[in-house]
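Undergrad: need the 3D shape of this:
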Amino acid sequence: MHVTPTSPPPPTPTDEPIRALEAASDLLKALASPVRLGIVRELSEGGKYVHELVDALGVSQPLVSQHLRVLRNSRIVTTRRQAREIQYDLADEHIAHIVLDAIRHAQE
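TA: Reported below is the predicted structural model:
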């Protein structure tokens, strides 16, 4: 007897908004750190290496690396190897708008 794998049922119209809200919530959770917001702010100006982020943010290299890992796992930043270093960039410029608007709003 041959059994064919079943695929999950197609999402219902009410599932789509919930999934979008969950994805937005996950994005905001990934950004919910002053260091990660600072990283995104710095990357909004263009790609940077870890040592540049350390200098700009005034925090330790291990701390920056830890937060970059969270941002990479959330697909907020991308990497590109340049010789022996890794350059970090924002995956999407919309993220920069969200963070920069939030920072401006907090300063009002």
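
Undergrad: okay, CA-based contacts and neighbour counts for the rest of this
TA: Noted.

Undergrad: need the longest helix for the chain.
TA: helix 15-31 (DSSP state H).

Undergrad: that one: how far from the chain's middle?
TA: 13 Å (C-alpha atoms, centre = their mean, to the nearest Å).

Undergrad: and that helix, what's buried?
TA: Of all the residues in helix 15-31, those buried under the rule 16 or more other C-alpha atoms under 10 Å are 27, 30, 31.

Undergrad: following up with a second sequence; could you model it the same way so I can compare the two?
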Amino acid sequence: METEAGLEATAALFKVLGSPSRLLLLRLLATEPATVGALAVRSGMSQPLVSQHLKTLRQAGIITVSRTGREAAYQLADHHIAHVVDDAIAHVLEDTTPKEEAS
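TA: All right, here's what the predicted structure looks like:
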């Protein structure tokens, strides 16, 4: 059976996005670039845990890092991913109760 183009890569993307912690980091990075320390403070996660999640996001090409001296700032590689996350959150927050049909 032939797989539709892009399905494998999309499944891999959703696998990376399957962590609430990584989604939170992406939401934080959607507003502005940030260092590991700033992300740890804003997310409430430990610095090692933030670093681990950032590594996963970098390997997936979702975020990039720019260095100035010893300081590393992380940012979204493409803001399309922020829209995907926002749309998914909006979807799960929608009222999914079936509406009564008009008589």
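
Undergrad: quick one: buried residues of the helix or strand following the longest helix of structure 1?
TA: The helix or strand immediately downstream of helix 15-31 of structure 1 is helix 34-43, counting by DSSP states H and E. Within helix 34-43 of structure 1, the residues that count as buried by 16+ other C-alpha under 10 Å are 35, 36, 37, 38, 39, 40, 41, 42, 43.

Undergrad: likewise for stretch 44-51 of structure 2?
TA: 47, 50, 51.

Undergrad: so that stretch corresponds to what in structure 1?
TA: Aligned by TM-score structural alignment, stretch 44-51 of structure 2 falls on residues 58-65 of structure 1.

Undergrad: what's in contact with that stretch?
TA: Outside stretch 58-65 of structure 1, the residues within contact range by C-alpha atoms under 8 Å, 6 or more residues apart in numbering are 35, 50, 51, 53, 54.

Undergrad: how about the first one, what's its partner in structure 2?
TA: Structural correspondence for residue 35 of structure 1 with respect to structure 2 (TM-score structural alignment): residue 21.

Undergrad: from residue 88 of structure 2, how far out is that match?
TA: Residue 21 of structure 2 sits 15 Å away from residue 88 of structure 2, going by C-alpha to C-alpha, to the nearest Å.

Undergrad: what ranges does structure 1 have for its strands?
TA: Ranges of strands within structure 1 are 48-49, 77-82, 85-90, based on DSSP state E.

Undergrad: turn the ones you listed into JSON lines, including distance to residue 97 of structure 1.
TA: JSON lines is the format used below for these (distance: least, C-alpha to C-alpha, whole Å):
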{"stretch": "strand 48-49", "distance to residue 97 of structure 1": "18"}
{"stretch": "strand 77-82", "distance to residue 97 of structure 1": "14"}
{"stretch": "strand 85-90", "distance to residue 97 of structure 1": "11"}
